[in-house]
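J.: I'd like to go over a predicted model; first the sequence, then the structure.
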Amino acid sequence: MESVIEQLSEYELERGKPVPDTIHGIVQTNIAGELFIRYRSVYRIMSEVTLDTQPVGTTPDVLVYPTFEPDFQNRSARRSDPPLLTIEIQSPSQSLEVMVEKTAIYFHFGVKSCWVVLPSIKAVIVYTAPDTYRFFHDKDLLTDENAGIELPVDLLFA
């Protein structure tokens, strides 16, 4: 029997997750955009910033921190302080189990809320604790009490 060797891209090796596709990119931009438009006065919205989680670090698709003034002169490769919120967007090759495991890593790091975004069914699971979550879809108003954020779900998948 012939074995198949899967070549991981530099992106996958560096970030520990699949290369995003078009849908992933659209949804990520929609989420970051909606958060920026509605919450930029109180939160700093970022994408693809590596966190110093154990054992090897993780790179959420979108991160939300309380607002701060960026220091453009001193740039660190990883952040050691937990964001308020991490958002992970499921890729076709990622199982829901893998996505849920990431939330455990983020909560252990000190994150207050984790969203798992499921583009294939246009839904978002909002975790406010490791085993506490709410499911939002269609025309629901996504409500994250820990982060103080509300967003219409349909705009995230427009």
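T.: Thanks, I have the structure now. Please read these numbers as outputs of a predicted model, since none were measured by experiment.
J.: okay, CA-based contacts and neighbour counts for the rest of this
T.: Fine.
J.: what segments of the chain are strands?
T.: 43-47, 62-66, 85-89, 113-118, 123-129, 132-137, 141-144, 149-152 (DSSP state E).
J.: before we go on, here's another structure to hold up against the first:
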Amino acid sequence: MVKARFMTPQAVEIIETEIPLEETMSLNHSRLIGRLTVLLARYEDQYDILPELEFELSAGRLKPDVALLPKQEVNWEKDIVRFPFPPVTAIEILSPTQSLDSLIIKIRDGYFPSGTQSAWLVLPAVKTVYLFLPQQAPSIVSSGVLHDPVSGVEVHLEALFR
């Protein structure tokens, strides 16, 4: 006689993987990275304009949407995955999946202690840019020209948000 053996049900853990929310890029976020890169191209003799470059800094790993670095000599044979020196200017664009507070903390507690000299926080929904300088309240620019006194860079907001 054959006896049927029933298996005892066991819990199965299902693990879903997805990109963390802060790394998810929206259409407008991507559009603004592209526009900033184009608008800043006139400064290429002075700066390397680098979108999405990761930095290994004293405050940890940081990845601005766009970074301005002093012009570097290009070595195509030796690449750098995490750049060890801070950008002159870090530009962050608020995406729908980020909080404003988290980006302000990233600027104040990440970029500035590591040596970044200015930071921009772009708010697409209200077509506004906050210009942060260490130890100062941010300047708010919603029309006209954003002038960064540290880098000397100027961006017409009408062109950015066209």
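T.: Received the coordinates, thanks. Treat the numbers as computed from the prediction; the structure is a model and nothing was measured.
J.: where does the TM-score land?
T.: Here the TM-score for the pair of chains, by TM-score structural alignment, normalised by the length of the first structure, is 0.86; 147 aligned residues with a Cα RMSD of 1.8 Å.
J.: hang on, the earlier thing: CSV for the strands of the first structure, including mean neighbour count?
T.: Output for the strands of the first structure, formatted as CSV (neighbours: other Cα atoms under 10 Å):
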stretch, mean neighbour count
strand 43-47, 18
strand 62-66, 21
strand 85-89, 24
strand 113-118, 24
strand 123-129, 21
strand 132-137, 15
strand 141-144, 18
strand 149-152, 15
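J.: out of those strands, nearest to residue 53 of the first structure?
T.: Minimum separation from residue 53 of the first structure across the strands of the first structure (Cα to Cα) falls at strand 85-89, 12.4 Å.
J.: nearest to residue 96 of the first structure, of the strands of the first structure?
T.: Short answer: strand 113-118, nearest of the strands of the first structure by Cα to Cα, at 8.7 Å.
J.: the closest one against the second structure, how far on average?
T.: With mean Cα distance after the TM-score superposition for the first structure, strand 113-118 of the first structure departs from the second structure by a mean of 0.4 Å once superposed.
J.: so that strand matches what in the second structure?
T.: The counterpart of strand 113-118 of the first structure in the second structure, using TM-score structural alignment, spans residues 118-123.
J.: neighbouring contacts of the matching stretch?
T.: 88-94, 103-104, 107, 111-112, 128-134, 148, 150-151 (Cα atoms under 8 Å, 6 or more residues apart in numbering).
J.: ok so, going back, so which of the strands of the first structure gets nearest residue 5 of the first structure?
T.: Of the strands of the first structure, nearest to residue 5 of the first structure by Cα to Cα is strand 85-89, at 26.0 Å.
J.: and the closest one with strand 62-66, angle?
T.: 170 degrees (axes from the mean of the first three to the mean of the last three Cα atoms, to 10 degrees).
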